[in-house]
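Colleague: Got a sequence here, can you model it:
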Amino acid sequence: MQTVSRIEPRTPAAHERQAFFSSSGPMAMDAPLLHPPRHGLLALEDGIVQEGVLRGAPAAAEGDLIFTTAATGWGEVLTDPSYAGQIVVLTHPMAGNYRITAGELESGRVHARALVVGRLVTPPAGPGWSLEELLVSGGIPAITGIDTRALTLQLRRGARRRAVIRTTEVPVPEAIAEAKASPTWESVDHVATVATAEPLYVPPNGPRRGRAVLVDFGVKRSLLTALAARGFEITVLPPDVTAAAVASEEPDLVVLSPGPGDPARMEAQIALVRELAADAVAGGPPILGICLGHQLLALAARAPTCRLAVGHHGGNHAVIEVETGRVDIGAHNHEVAVLEDPALAAAGYRVSHRDLNDGTVEGLVHASGRIASVQFHPEGAPGPIDAARVLDLATAGALADRQGAFPIARA
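Modeller: The predicted model follows:
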């Protein structure tokens, strides 16, 4: 089992974070050589085309076009495994005006397929990467000079999302045809490309208070940091792990991690989560599901999920806690939502959180008090950490549960 080096004792601001992976690997801190700008185009499968200027790596790209409302946090966005398979549109009109340090990266490599921006600027010289240098290091292009707000409106109005980025040497009809022929986001097993293939161990920061097992579907480094900061040692297990292997670690808390892709295609993981949930309800280790982990809990309860007409991506989404009326502004990154279905109540769940914009189910709590899940990201990164108390409640509840004091979540 590989041991991940110790990480900081709290959840700090993005510019303070230290990466847990080696900066001497494929994304070393040496600044790469930049390439001359080139004329390029963005073509969507339904015929929408915008021309712009290609920056970053001299590479073509294809993927599912989504937009994020985050105004900063480009290092976190590009290296977040949940963006695997996606071309990311930045609605904010300018990007690149600060340098990115290794501590802002959420994994050991870039996972997004490409970046679409209105204006890409170069920051003053200093430590870390410029955004364009990160793009080159990650081997992906950006297309600039795009009216990203007009493009976002087209996506909100139903534009089809498969897209390609090409040089203008490629004829427009050919680029559109290539977008139509590209794989759909739902058809690809993105989790297999981003999750760990072997167990990892993350030590606690400070005195050890408990043990968590995290089933990795594409975990962000900041979530591991947040758990370790609360005194938990963490064993990270691959997505094909068995329930018996999870139990053998004797965890105080089981965490089902975020990750990319459509959960409805993950039959083996749905079966795993169903077994873990049954064990939790019967008195086994309590469960916290986050993002994809939340969706898998619903599917394990035989409730449906669906792809949203407009995905939630950004650091400024409002969620209301149904029971208390408390509103948190936080980080969201999901294309799929849990549908409120009778199967949830039949399995003992109630909706604990809702999105204030569209009413999407953003959290579930089981009547046993031993299972809770949220669709949003309580660890933030990028975005505010208003909702970090979700992690406080889950970890404190799991520790108290060892003595039978109270459950992981309010039922």
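Colleague: Only C-alpha atoms from now on, for both contacts and neighbour counts.
Modeller: OK.
Colleague: The stretch 251-400 of the chain: strands as residue ranges?
Modeller: 253-256, 287-290, 305-321, 327-338, 349-355, 361-366, 371-374 (DSSP state E, counting those that start in this stretch).
Colleague: from the chain's centre, how far out does the first one sit?
Modeller: What it means is strand 253-256. 16 Å (CA atoms, centre = their mean, to the nearest Å).
Colleague: before we move on, what about the longest one?
Modeller: On the basis of CA atoms, centre = their mean, the separation between the geometric centre of strand 305-321 and that of its chain is 12 Å.
Colleague: Please apply the same query to stretch 87-107.
Modeller: With CA atoms, centre = their mean, you get 15 Å for stretch 87-107.
Colleague: Ok, stretch 67-86 next?
Modeller: The answer for stretch 67-86 is 8 Å, by CA atoms, centre = their mean.
Colleague: one step back: residue 217 is nearest to which of the strands of the stretch 251-400 of the chain?
Modeller: strand 253-256 (7.7 Å; CA to CA).
Colleague: Generate a markdown table for the strands of the stretch 251-400 of the chain, with mean neighbour count and distance to residue 191 as supplementary columns.
Modeller: Below are the strands of the stretch 251-400 of the chain laid out as a markdown table (neighbours: other CA atoms under 10 Å; distance: least, CA to CA, whole Å):
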| stretch | mean neighbour count | distance to residue 191 |
| --- | --- | --- |
| strand 253-256 | 26 | 13 |
| strand 287-290 | 28 | 15 |
| strand 305-321 | 19 | 17 |
| strand 327-338 | 23 | 14 |
| strand 349-355 | 21 | 25 |
| strand 361-366 | 24 | 21 |
| strand 371-374 | 28 | 19 |
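Colleague: now the other sequence, so there's something to compare against:
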Amino acid sequence: MKLKQREKAFLLLADGSCFEGTSIGSKGTSGGEICFNTGMTGYQEVYTDPSYFGQIIVNTNAHIGNYGAVDVEQESDRPKINGLVVSEYSEIHSRHDGESTLDEYLSNHGIVGIANLDTRKIVKHIRSKGAMNAIISSEYQEIEQLKSELAKVPSMDHLELSSRVTTAEPYLMNEGAEFKVAVLDIGVKKSILSNMVDRGCELKVFPAKSTFEEMKSYNPDGYFISNGPGDPAAMPYAVETVKQILQQDKPMFGICLGHQIIALANGVSTFKMHHGHRGLNHPVKNIISGLSEVTSQNHGFAVNREEVEASDTLELTHINLNDHTVAGIRVKGKPVFSVQHHPEASPGPHDSRYLFDDFIQLIKKHRKS
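Modeller: Predicted coordinates:
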């Protein structure tokens, strides 16, 4: 196989740090908030997770692309990242069912990337300085040109993005199944939906800006508020919908952005983290059971722990053992709970998949009552 001739590419960070590497994926210029993912595998699931919309991903694993790309492993219809930064980039793949190389996959979807960088140095820089905007370009080489393009990239703070990744129209999944769940799609992953389908749920997936009345008309047994991208504080429409769901006393489950929206609906604020949690190896303690779990996470915002502990309506259920941030809550006196991590874990460990079972048990209990 003849290897592709690579052009120069540049990565410029908002603090002025500049790195020269080689172009991968699509030729062009693209910017977004730079962050890193610590997963050793599952790069395609990461790139197609809608929660990463508007971000440039740095893979901490040194070798990326070695098992190619397969359409069935996508978490949405296409990659949602704005750019990719890797160390060693594999031109070929050895996986027998790989449908394309990662380079072909990225190029076909217009994703701009850069390789042959010291990603360890870049990750240590982000951990020290915090998440910031960045730009990748295989078009521009002059620093002033790069700075001009970087200036056009919006800040993730106060940025509403769910309406850009949600479904355009409501749709049904697993019609005729035992339990009816209304899903507010603010950036949902396919594997989250499949976990509920596997547990006997019929799902009606609603666009992000659906009203409570629209969701209620489906007459669901429970409600699910999905993961997604952007700043939860910039989503008053979703907060209002969740407030009205809370008044119904029906089971509700939230994941990641959905968890943050449930907190906001209960009067607890959220904040932008220094550099977020993104990877497959984050330890979380379940305070209720006393057990710890290794979890998959992807978020740059978090729920205010002091406000949760002072709240009359919320109870802390899970904490992140790395930095003691809120990893789970439940609403006192209501069948409502949420977690900051991704229990479907695609990719990642399956320690937290019991949370889907807990949601089904709440639905069953509510039906009996």
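Colleague: Now do the helices for the first structure: every range, in order, please.
Modeller: Taking DSSP state H to define them, one finds helices in the first structure at 74-79, 131-138, 148-156, 172-181, 191-194, 221-229, 243-248, 267-281, 292-300, 342-346, 389-401.
Colleague: Highest mean neighbour count across those, which stretch is it?
Modeller: Among the helices of the first structure, ranked by average contacts under mean count of other CA atoms under 10 Å, first place goes to helix 292-300 (a mean of 28).
Colleague: That one vs the second structure, mean deviation?
Modeller: For helix 292-300 of the first structure, the mean deviation from the second structure after alignment is 0.6 Å (mean CA distance after the TM-score superposition for the first structure).
Colleague: how far does that helix sit from the chain's center?
Modeller: 15 Å.
Colleague: start and end residues in the second structure for it, please.
Modeller: Equivalent residues of helix 292-300 of the first structure are located at 257-265 in the second structure, counting by TM-score structural alignment.
Colleague: List the contacts of the matching stretch.
Modeller: 186, 225-229, 232-233, 238-240, 242-243, 253-254, 269-270, 299, 302-303, 314, 328-329, 337-340 (CA atoms under 8 Å, 6 or more residues apart in numbering).
Colleague: any idea how far the aligned residue in the first structure for residue 71 of the second structure lies from residue 109 of the first structure?
Modeller: Using TM-score structural alignment, the partner of residue 71 of the second structure in the first structure is residue 102. Here the criterion is CA to CA, to the nearest Å. By it, residue 102 of the first structure lies 11 Å from residue 109 of the first structure.
Colleague: which one of the two has more residues nearby?
Modeller: residue 102 (25 against 20; other CA atoms under 10 Å).
Colleague: Near residue 175 of the second structure, how many other residues are there?
Modeller: The number of residues packed near residue 175 of the second structure is 13, by other CA under 10 Å.
Colleague: Quick check: the aligned residue for residue 284 of the second structure in the first structure?
Modeller: Match for residue 284 of the second structure (TM-score structural alignment): residue 319.
Colleague: out of everything not next to it in sequence, what's closest to that match?
Modeller: residue 355 (4.5 Å; CA to CA, 6 or more residues apart in numbering).
Colleague: Quick check: that neighbour vs residue 332 of the first structure, distance?
Modeller: 10 Å.
Colleague: so what sits against both of the two?
Modeller: With CA under 8 Å, 6+ apart, residue 355 of the first structure and residue 332 have common neighbours residue 317.
Colleague: if I look at the counterpart of residue 361 of the second structure in the first structure, how far off is residue 152 of the first structure?
Modeller: When the first structure is aligned by TM-score structural alignment, residue 361 of the second structure is paired with residue 396. Residue 396 of the first structure is 41 Å from residue 152 of the first structure, where distance means CA to CA.
Colleague: Could you measure from the match of residue 361 of the second structure over to residue 130 of the first structure?
Modeller: Distance from residue 396 of the first structure to residue 130 of the first structure, by CA to CA: 39 Å.
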